[in-house]
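Trainee: Starting from these lines, generate the structure:
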Amino acid sequence: MEEIIQEGNTVDQALEKALNKLATSRDRVEVEVLDEGSEGFLGIIGGKNAKVKVKKKEDKSKKAVEFMEDVIANMNLDIKVEKLADRSNDEQVVINLTGSNLGIVIGRRGKTLDALQYLANLAVNKYDDDYRLRVVIDAEGYRERRKETLRDLALRLADKAKAKNKKVVLEPMPPHERRIIHSALQSDSQVKTHSEGEDPYRKVVIVAQ
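Mentor: The predicted structure is shown next:
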């Protein structure tokens, strides 16, 4: 992990200089005060600078990739694990799985992929409440294809609810998929949506108005 020892007139100034040199923020580093410094006699004679050691915390995005590589290796699958730089930032990392046997890691309606994503988030954010990185696990664009499928499903079932003037209850879905259904229909003034039940059996209900 990258670290630096920095001096300044005060501890805060030394820390600020170190953060600038490391091009990072306070929540991404560990700080050790080596010397609090002193002003000296009359603030002029015998003064001493403050000194801090600042070390970057472990790169969580790298940890997420390594975690997934270990999981895939233990599953004995011929699948490549890569970080998608164009979709990753300080708040999230997107990891894409490519190769054969993708059906195994995706699972029925993405349930295995969701489970892997959940485990990856636990692995990288454990013991660190200051900085949480969202880990998204995708498989050759499966997430976007699933989103489009759910949007089409929402529109089709909304038409059914309006045609029969009664509510339509969808099958249980995880929270992120329920949000896609709600979002797809929020501009349709002829239907309302809400969720019923307790996770993992919570369902979206579409009601004609």
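Trainee: hey, let's count contacts and neighbours off CA atoms from now on
Mentor: Fine.
Trainee: residue ranges of the strands in the protein, please?
Mentor: 3-8, 29-35, 50-56, 79-83, 92-99, 134-139, 168-169, 191-196, 203-208 (DSSP state E).
Trainee: now for the shortest one, which elements pack on it?
Mentor: Read it as strand 168-169. helix 142-164, strand 203-208 (3 or more CA pairs under 8 Å, 6 or more residues apart in numbering; DSSP states H and E).
Trainee: Please give the structure of this sequence too, so both can be compared:
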Amino acid sequence: MSEHAQHPKHQASSVKDLEEEGEIGADYLEEFLDIVDLGGDIDIDVDHGRASVAIIASEAGDERELADLVGRDGEVLEAIQELTRLAVQARTGNRSRLMLDINGYRAARRAELTKVAAEAVNKVKATGEPVALEPMNPFERKVCHDVVAAAGLFSESEGTEPHRHVVVMLPDDEPEDVDEVDGSDEVEQGAPDAGAADEATDDEQA
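Mentor: Okay, the predicted model is just below:
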């Protein structure tokens, strides 16, 4: 099943609402850092229509410790992000699509995946054949979907977690049933920045 159309689960949030999400998320993360006895500064922003919170090293030595909160392939980061979203939802009553970054992991991974997706696009244009990328989480798949859409090609996610992956293809190869969104959510949508950068249960076009 492909997930290029956005499911009407979310109503547009105002910047004020998103800033509130960020503040609530930041409060939760500050308590979390205190509990695990780790240092770090917290930055709050609004990016691509969602609250964005980042934990960054505040002094020498913090980076290595914060790396443990990222985990292998960002698995721990994803778990903490989900806990933060649940904390926000408990306060606001609304589902949160807040994005969390730690130590610039997502920014660095986005740059890496942009290159990977661009190479796949070039290969598809050169050969006319679909190209399957390695398995990725919802956030990573969304990055690739956006790159592909910006290049004028088509992409869809196939398989089940943890083997779900992006397939890049020419528009002529686009399946007819592209109007359904994976129950996992809206983070991955076919159109560039179509609603978020995501995410899996919330992160969407996965």
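Trainee: could the helices and strands packed on strand 168-169 of the first structure go into JSON lines alongside distance to residue 94 of the first structure and mean neighbour count?
Mentor: Converted to JSON lines, these look like this (distance: least, CA to CA, whole Å; neighbours: other CA atoms under 10 Å):
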{"stretch": "helix 142-164", "distance to residue 94 of the first structure": "11", "mean neighbour count": "16"}
{"stretch": "strand 203-208", "distance to residue 94 of the first structure": "27", "mean neighbour count": "21"}
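Trainee: Just tell me which of those ends up closest to residue 17 of the first structure.
Mentor: Residue 17 of the first structure sits nearest to helix 142-164 of all those, at 41.4 Å, using CA to CA.
Trainee: Run through who's touching the closest one.
Mentor: The contact list for helix 142-164 of the first structure (CA atoms under 8 Å, 6 or more residues apart in numbering) reads 167-168, 177, 180-181, 184-185, 190-191, 206-209.
Trainee: Now that helix on the second structure. Mean distance?
Mentor: Helix 142-164 of the first structure differs from its equivalent in the second structure by a mean of 2.0 Å after superposition (mean CA distance after the TM-score superposition for the first structure).
Trainee: ok now that helix, how far from the chain's centre?
Mentor: Mean-position distance between helix 142-164 of the first structure and its chain equals 26 Å (CA atoms, centre = their mean, to the nearest Å).
Trainee: next one: stretch 98-118 of the second structure
Mentor: Relative to the centre of its chain, stretch 98-118 of the second structure is centred 9 Å away, using CA atoms, centre = their mean.
Trainee: sorry, back to before: quick check: PyMOL command selecting the buried ones in the contacts of helix 142-164 of the first structure.
Mentor: A single PyMOL command selects the buried members of those (16 or more other CA atoms under 10 Å):
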select buried, resi 167+168+177+180+181+184+185+191+206+207+208
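Trainee: Show me which of the contacts of helix 142-164 of the first structure is closest to residue 102 of the first structure.
Mentor: residue 177 (20.3 Å).
Trainee: Map the closest one across to the second structure for me.
Mentor: Alignment note (TM-score structural alignment): residue 177 of the first structure maps to residue 140 of the second structure.
Trainee: Just flag the most distant two among the contacts of helix 142-164 of the first structure.
Mentor: Greatest spatial distance in the contacts of helix 142-164 of the first structure: 177 and 209, 23.1 Å, computed using CA to CA.
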